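> A structural model of the following input is requested.
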Amino acid sequence: MAAIQQPTPKAGKKPRARKHSFHLDMTPMVDLAFLLLTFFMLTTTFAKPRVMQLTMPVPDKKQPALVANKQAMTIVLGKNHQLHYYFGLYAPADPTVPVPTLQTTNFGPRGIRQALLARQSQQPKPVVLIKPGPQATYRDMVDILDEMNITDQQKYALTDLGDADRQLLEANKKQ
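Model (predicted):
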């Protein structure tokens, strides 16, 4: 453990105050540190991964699920954490469906959450269509799914960004 080394006295000289050299053996302390480290690593509980439950519909190849125009709200995830949304569906081939007004917002406290809550108060059971744009990030997708849970949206779907939506985004950029 610890040892004090005594210097050997030299012959014929007057004895002086002795300087003792001290050597501490650190081996037991290192052993104890590794034992404690091993004990705490083996007895700790690691963080369990949190998983969001998704209920996926059964694919029906005969007829796709139809959403009523008055129930729909479409959210397009854009670049720089921006969101574009409009109420209803956009079908440029159908002349009876008007061109929707595209609005832009963000994930802030007065952003998409307020729009979702307003839509929920207007339409009791809205269907939210989430369409990630080409420059959307994974974080944007997680954030919008969190907003769906926070605002207690019962029906929402992740869909592809269609050509009609791309045209609507381009027309909005020009304005």
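
> When you work out contacts or count neighbours from here on, use the C-alpha atoms and nothing else.
OK.

> Let me know the helix or strand that the closest residue to Lys131 other than its chain neighbours is in.
Spatial nearest neighbour of Lys131, excluding adjacent residues (CA to CA, 6 or more residues apart in numbering): Val76 at 4.7 Å. Assigned by DSSP states H and E, Val76 belongs to strand 72-77.

> Buried ones in that strand, by neighbour count?
For strand 72-77, burial by neighbour count (16 or more other CA atoms under 10 Å) applies to 72-77.

> Helix or strand next in line after that strand, which one?
strand 82-87.

> hey, where'd the helices end up in this structure?
Along the chain, counting by DSSP state H, helices occupy 27-43, 112-122, 138-150, 163-174.

> before we move on, back to that, give the other helices and strands that the strand holding Val76 contacts.
On a contact count with 3 or more CA pairs under 8 Å, 6 or more residues apart in numbering; DSSP states H and E, strand 72-77 meets strand 82-87, strand 127-132.

> Could you quantify the relative orientation of it and helix 112-122 as an angle?
For strand 72-77 against helix 112-122, the angle by axes from the mean of the first three to the mean of the last three CA atoms, to 10 degrees is 170 degrees.

> Please compute how far strand 72-77 lies from its chain's middle.
Computed by CA atoms, centre = their mean, to the nearest Å, the chain-centroid distance of strand 72-77 equals 20 Å.

> this one next, for a side-by-side:
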Amino acid sequence: MAELTAAPEKQGKKVRTKKQALRVDLTAMVDLAFLLITFFMLTTTLNKPKIMNVTMPVGPTGEGVPESRTMTICLGKNNQAMYYLGLAENPIIAATVTGYGKSGLRRAIMDTRKKVFQSTGKSMIVVIKPGDTSVYENLVNTLDEMKITDIDQYAIADIAPKDISLLKDKQAY
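So this is what the prediction gives:
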């Protein structure tokens, strides 16, 4: 690490002490610096945030959504979701409250998707409407269910007063 170089002794009467030259070896410091730089670069590349891509529409469009292919999922309180097929006033599948997970929302999406494909021959469209009493985690879980069940066409919309009254009737708002 540190190196001391001593001058050779002279033969003579008077012995004089010479100043010794001090030299510090910085090799270990440079190695440590490169090790730290490598470590922090590696940890920042491995620690990328997980992002879910959601494409939102630019503005209102003139086209309506076919009610025979549209499943509406309203997110309520206490980790409950209500779903129905068609319009809220005259649903093809009546409004039903379910939980999240394999036997709840996922099963409802898969069964409804099968029914829609058998009747129309086209894929199902899902409209997700988070209520004021729902939590953000429920929205993320619902979007995860869209990915798991391979639903390509879905949208996030504002909840309508009719949907709020249906949620209140089912004690989920």
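
> related to what we said a few turns ago, the helices and strands packed on strand 72-77 of structure 1 into CSV, with extra columns for distance to Ala47 of structure 1 and mean neighbour count?
Shown next, in CSV, are these (distance: least, CA to CA, whole Å; neighbours: other CA atoms under 10 Å):
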stretch, distance to Ala47 of structure 1, mean neighbour count
strand 82-87, 32, 20
strand 127-132, 30, 22
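
> Tabulate those strands (a markdown table), appending distance to Asp165 of structure 1.
Compiled in a markdown table, those are given as follows (distance: least, CA to CA, whole Å):
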| stretch | distance to Asp165 of structure 1 |
| --- | --- |
| strand 82-87 | 10 |
| strand 127-132 | 9 |
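
> Give me the distance between the alignment partner in structure 1 of Lys48 of structure 2 and Leu102 of structure 1.
By TM-score structural alignment, Lys48 of structure 2 lines up with Lys48 in structure 1. To Leu102 of structure 1, Lys48 of structure 1 is 41 Å away according to CA to CA, to the nearest Å.

> Between these two, which has more neighbouring residues?
More crowded of Lys48 of structure 1 and Leu102, by other CA atoms under 10 Å: Leu102, with 16 against 6.

> Report the separation between Leu161 of structure 1 and Asp60 of structure 1.
Applying CA to CA, the value for Leu161 of structure 1 to Asp60 of structure 1 is 21 Å.

> More neighbours: these two, which one.
Per other CA under 10 Å, whichever of Leu161 of structure 1 and Asp60 has more neighbours is Leu161, with 15 against 8.

> In this structure the more buried one contacts Leu129, no?
No. With contact defined as CA atoms under 8 Å, Leu161 of structure 1 does not reach Leu129; the gap is 10.1 Å.

> Determine the longest strand present in structure 2.
In structure 2, assigned by DSSP state E, the strand with the most residues is strand 91-98.

> can I assume the residue nearest to Lys131 of structure 1 is in contact with Leu102?
No. Val76 of structure 1 lies out of contact with Leu102 (CA under 8 Å); the separation is 9.8 Å.

> Mind listing the shared neighbours of the two?
Taking CA atoms under 8 Å, 6 or more residues apart in numbering as the criterion, Val76 of structure 1 and Leu102 both touch 84-85.

> Would you quantify the distance from the match of Lys48 of structure 2 to Ser121 of structure 1?
Applying CA to CA, the value for Lys48 of structure 1 to Ser121 of structure 1 is 36 Å.

> do the same with Phe22 of structure 1
Separation of Phe22 of structure 1 from Ser121 of structure 1 (CA to CA) stands at 80 Å.

> Please apply the same query to Asp60 of structure 1.
Distance, Asp60 of structure 1 to Ser121 of structure 1, by CA to CA: 31 Å.
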